[in-house]
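Q: heads up, no residue letters with this:
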């Protein structure tokens, strides 16, 4: 998989998530991340989507469960062998991991999409870059 293909894979999945869930205030950034702790190949594309999330922990947890149910109705399924403690679903080699909003930490309320670990051309992790809004709709 080329760097362009790894980027296209997660951008396409992000567009699917944003449109399927009709996310309000959605913005995203893209980066390439190593699939190991040594920062070596293989790499994968990663998109993090921020959106207008529910204002409380409980509401955010319920919102995420509704989002997962909606995505499952649109072809997303179990995350397979992707390991995370967060709620997650996968489709066509991309795993979406949901970070519930925590008002105590003032963090979360985002969705991270991880592509396949098949980019052996990239040499290092990349700094996140903004995904143009027209690529999400």
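A: Sure, I can see it. Quick caveat: nothing in here was measured; it's all calculated off a predicted structure.
Q: From now on I want contacts and neighbour counts done on CA atoms only, so please keep to that.
A: OK.
Q: my read: residue 135 touches residue 11, true?
A: Yes - with contact defined as Cα atoms under 8 Å, residue 135 and residue 11 form a contacting pair (7.3 Å).
Q: quick one, which of these two is more surrounded?
A: Using other Cα atoms under 10 Å as the criterion, residue 135 and residue 11 rank with residue 11 on top: 24 against 11.
Q: so the more buried one sits in a helix?
A: Yes - membership of residue 11 in a helix is supported by DSSP: H, G, I helix; E, B strand; the rest coil.
Q: could you measure it against residue 73, distance?
A: Relative to residue 73, residue 11 is positioned 20 Å away (Cα to Cα, to the nearest Å).
Q: how about the helices in the chain?
A: Here the chain has its helices, by DSSP state H, at 3-21, 57-73.
Q: Among those helices, which comes closest to residue 51?
A: Closest approach to residue 51 among the helices of the chain is made by helix 3-21 (9.1 Å; Cα to Cα).
Q: What residues does the residue nearest to the spatial centre of the chain make contact with?
A: Among the residues of the chain, the one closest to the centroid is residue 113, at 1.9 Å (Cα atoms, centre = their mean). Residues near residue 113 by Cα atoms under 8 Å, 6 or more residues apart in numbering: 10, 13-14, 46-48, 94-97.
Q: Run the chain-centre distance for stretch 46-63.
A: Here stretch 46-63 is found 12 Å from its chain centre; the criterion is Cα atoms, centre = their mean, to the nearest Å.
Q: got the end-to-end distance for it?
A: End-to-end span of stretch 46-63 (Cα to Cα): 22 Å.
Q: tell me which residues in it are buried?
A: Residues 46-51, 53-54, 57, 60-61, 63 are the ones in stretch 46-63 that count as buried (16 or more other Cα atoms under 10 Å).
Q: adding another structure so you can compare the two:
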């Protein structure tokens, strides 16, 4: 009916599982390194791009980090989260990311994006730690709900490997 309209449920160029994982894990590793995040932990999981939990899926990295430390005193420096996230975004823009969300993307938190990947930085209200969600494109057509991989896996070692 609308031949030129983008159909999110049928991406023109689907990604393999490996491509969709790399699309978010590699940028997450770059964020950790370039922003010098400390005490990082995180995991990868699949996220359905619709309300039914069906394909397509996107890769999602969720990671947390400790606020910068005052090395002389051994406790977190007084960090105002919004100011810290502005500095983090400026650092990543200097490394080729774009400031703010891509068109059509709405999210709570400080948003940057690059090559179809969106990173959203917030403060975890429970732990108080910094948190970043790195989301890929909705281009993976494997039915992860049926293959038992929806819970994802730990990638802390990959994130910390500098």
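A: Okay, I see it. Just so we're clear, the structure is a prediction, and the values are computed from it rather than from any experiment.
Q: thought residue 17 of the second structure was touching residue 140?
A: Yes - contact criterion Cα under 8 Å: residue 17 of the second structure and residue 140 qualify, at 6.6 Å.
Q: Give me the more crowded residue out of these two.
A: Between residue 17 of the second structure and residue 140, counted using other Cα under 10 Å, the more crowded position is residue 140 (29 against 18).
Q: Tell me the counterpart of the more buried one in the first structure.
A: Matched by TM-score structural alignment, residue 140 of the second structure corresponds to residue 119 in the first structure.
Q: Against residue 127 of the first structure, how distant is its match?
A: 16 Å.
Q: How about residue 112 of the first structure, nearest residue that isn't a chain neighbour?
A: Leaving aside its sequence neighbours, residue 112 of the first structure sits nearest to residue 48 (Cα to Cα, 6 or more residues apart in numbering; 4.3 Å).
Q: And stretch 32-39 of the first structure, end to end?
A: Terminal-residue distance, stretch 32-39 of the first structure (Cα to Cα): 11 Å.
Q: Next: stretch 150-157 of the second structure.
A: 20 Å.
Q: what comes into contact with it?
A: In contact with stretch 150-157 of the second structure (Cα under 8 Å, 6+ apart) are residues 40-47, 144.
Q: just the strands in the first structure please.
A: For the first structure, strands defined by DSSP state E occupy the ranges 27-34, 43-50, 88-91, 94-99, 110-114, 129-131.
Q: Dump these into TSV; add distance to residue 81 of the first structure as well.
A: Output for these, formatted as TSV (distance: least, Cα to Cα, whole Å):
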stretch	distance to residue 81 of the first structure
strand 27-34	17
strand 43-50	15
strand 88-91	10
strand 94-99	10
strand 110-114	13
strand 129-131	27
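Q: which stretch among those comes nearest residue 18 of the first structure?
A: Of all these, it is strand 43-50 that lies closest to residue 18 of the first structure, at 8.3 Å by Cα to Cα.
Q: whereabouts in the second structure does the closest one align?
A: Counting by TM-score structural alignment, strand 43-50 of the first structure pairs with residues 57-64 of the second structure.
Q: returning to that earlier point: would you check which pair of the buried residues of stretch 46-63 of the first structure lies furthest apart?
A: Among the buried residues of stretch 46-63 of the first structure, 46 and 57 lie farthest apart (Cα to Cα), at 25.0 Å.
Q: number of nearby residues for the equivalent of residue 4 of the first structure over in the second structure?
A: Here residue 4 of the first structure is matched to residue 18 in the second structure, going by TM-score structural alignment. For residue 18 of the second structure, the tally of surrounding residues (other Cα under 10 Å) stands at 10.
Q: How much space separates residue 18 of the second structure from residue 119 of the second structure?
A: Counting by Cα to Cα, the gap from residue 18 of the second structure to residue 119 of the second structure is 19 Å.
Q: go on, residue 88 of the second structure?
A: 11 Å.
Q: More neighbours: these two, which one.
A: residue 119 (27 against 19).
Q: nearest residue to the aligned residue in the first structure for that one other than its sequence neighbours?
A: When the first structure is aligned by TM-score structural alignment, the residue opposite residue 119 of the second structure is residue 96. Excluding the flanking residues, the one nearest residue 96 of the first structure by Cα to Cα, 6+ apart is residue 113, at 4.4 Å.
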